[in-house]
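[1] Quick one, fold the following:
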Amino acid sequence: MSDDSRYIKTDISLLNQEHVARYRETNGEVGHIWNGATALLLTSIGNKSGEPRTTPLIYASDGDDYIVVASMGGAPRHPAWYLNVERNPQVEIQVLDKVMPATATTVEGPERERLWQVVTAQWPNYDQYQERTERRIPVVKLTPNT
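    Model (predicted):
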């Protein structure tokens, strides 16, 4: 059971493609901090279109890796970006002004549990999102390619 007192009411004045555009225009000065959490831009190859698709996502850091969650607010289906990285884990991420290739990996088992704690410390709403859905929300590690 999640603690409702930790739920963050979100300001959605900067959302989706507008978020992407402002983040890119300002090298993250606008958009890196979103509702008190850190956000990055994930560009994956569209599962159906084969075209690049960019999504702003809340992230937490774990060493050199960036951890994102395929929550979609607790929707019953996985978000499109997650389906994209399942098919092609080679992605590009932008964190502030740093753009880098990375590999996306869905984490499982004890590592998932540990990283769930890391990401819910950054965005407590993930616990409530998990309660809203019967699917197990994926936790994804983005490892920069060096």
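[2] Please make it C-alpha for all contacts and neighbour counts, starting now.
    OK.
[3] report the longest helix in the protein, please.
    If you go by DSSP state H, the chain has its longest helix at helix 109-122.
[4] Next, the buried residues of the next helix or strand after that one.
    Per DSSP states H and E, the first helix or strand lying C-terminal to helix 109-122 is helix 125-132. Buried residues in helix 125-132, counted by 16 or more other Cα atoms under 10 Å: 125-130.
[5] Let's see this one next, to set against the first:
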Amino acid sequence: MGDTDSSDDFAGRHLASYLESGGARGHILDLSAVGGRAFTTHCLLRSRGRRSGNPYVTPLIYGNFGGEIVIVASKGGADSHPDWYHNIRASSTVDVQVATEAFEAAWREPDDEERHDVWEYMTHLYPPYIAYQQSTSRRIPLVMLAIGKPIDVFTA
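    Coordinates of the predicted model:
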């Protein structure tokens, strides 16, 4: 991400690259310039708008915890949850693409000790999550995705 890039421009280019390449590009990014790791993995999450029913695709950092994909509804530490989080709460499944493979996935939110362990794991993968949580009074949600049947990779 260059010094003149806004985060929206970067995110849009990242999403376009991921989609146009079928996942061959965009899965791994170097986020060390923004406090992350040099080898940060990203998935694509496709959810349906809870009111519109329209599909929305969002690139997100992910981890693998106990065989489930973990994503973080951080929204950069904003005081409101990201739209994708509200959208998935209105559905029992979502679609997720990891590199060149896509799946239908059931989702859940971890509780108690599991949540603590997952949060520790995700802040190790992407340390800026700590500052994001400190910048808001909301409890940043963690979402666990259990992959199911394979589906076609996402397209633009």
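[6] Superposed, how do the two chains score by TM?
    For this chain pair, the superposition-based TM-score is 0.86 by TM-score structural alignment, normalised by the length of structure 1; 137 aligned residues with a Cα RMSD of 1.9 Å.
[7] returning to that earlier point: measure the mean distance from the longest helix of structure 1 to structure 2 post-superposition.
    Its match in structure 2 and helix 109-122 of structure 1 itself, once the structures are fitted together, sit a mean 0.8 Å apart by mean Cα distance after the TM-score superposition for structure 1.
[8] Show me what that helix is in contact with.
    For helix 109-122 of structure 1, contacts defined as Cα atoms under 8 Å, 6 or more residues apart in numbering pick out 37-38, 59-60, 62, 67-69, 126-127, 139.
[9] quick revisit: turn the buried residues of helix 125-132 of structure 1 into TSV, including distance to residue 9 of structure 1.
    Converted to TSV, these look like this (distance: Cα to Cα, whole Å):
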residue	distance to residue 9 of structure 1
125	9
126	12
127	14
128	12
129	13
130	16
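[10] OK, contacts around the aligned partner of residue 75 of structure 1 in structure 2?
    Structural alignment (TM-score structural alignment) places residue 75 of structure 1 against residue 78 in structure 2. Taking Cα under 8 Å, 6+ apart, we find residue 78 of structure 2 in contact with 132, 135-136.
[11] all strands for structure 2, in order.
    In structure 2, the strands defined using DSSP state E lie at 28-29, 40-48, 55-61, 63-65, 68-72, 93-98, 101-108, 142-151.
[12] Distance to residue 21 of structure 2 and mean neighbour count added to these, as JSON lines?
    Shown next, in JSON lines, are the strands of structure 2 (distance: least, Cα to Cα, whole Å; neighbours: other Cα atoms under 10 Å):
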{"stretch": "strand 28-29", "distance to residue 21 of structure 2": "13", "mean neighbour count": "17"}
{"stretch": "strand 40-48", "distance to residue 21 of structure 2": "13", "mean neighbour count": "23"}
{"stretch": "strand 55-61", "distance to residue 21 of structure 2": "14", "mean neighbour count": "17"}
{"stretch": "strand 63-65", "distance to residue 21 of structure 2": "22", "mean neighbour count": "17"}
{"stretch": "strand 68-72", "distance to residue 21 of structure 2": "22", "mean neighbour count": "21"}
{"stretch": "strand 93-98", "distance to residue 21 of structure 2": "12", "mean neighbour count": "24"}
{"stretch": "strand 101-108", "distance to residue 21 of structure 2": "12", "mean neighbour count": "19"}
{"stretch": "strand 142-151", "distance to residue 21 of structure 2": "16", "mean neighbour count": "18"}
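[13] Rebuild the ones you listed as CSV, extending it with distance to residue 22 of structure 2.
    Shown next, in CSV, are those (distance: least, Cα to Cα, whole Å):
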stretch, distance to residue 22 of structure 2
strand 28-29, 13
strand 40-48, 11
strand 55-61, 13
strand 63-65, 20
strand 68-72, 19
strand 93-98, 9
strand 101-108, 9
strand 142-151, 13
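[14] so, if you compare the contacts of residue 78 of structure 2, which one comes nearest to residue 46 of structure 2?
    Nearest to residue 46 of structure 2 out of the contacts of residue 78 of structure 2 is residue 132 (Cα to Cα; 23.3 Å).
[15] doesn't residue 72 make contact with the closest one?
    No - contact criterion Cα atoms under 8 Å: residue 132 of structure 2 and residue 72 do not qualify, at 10.7 Å.
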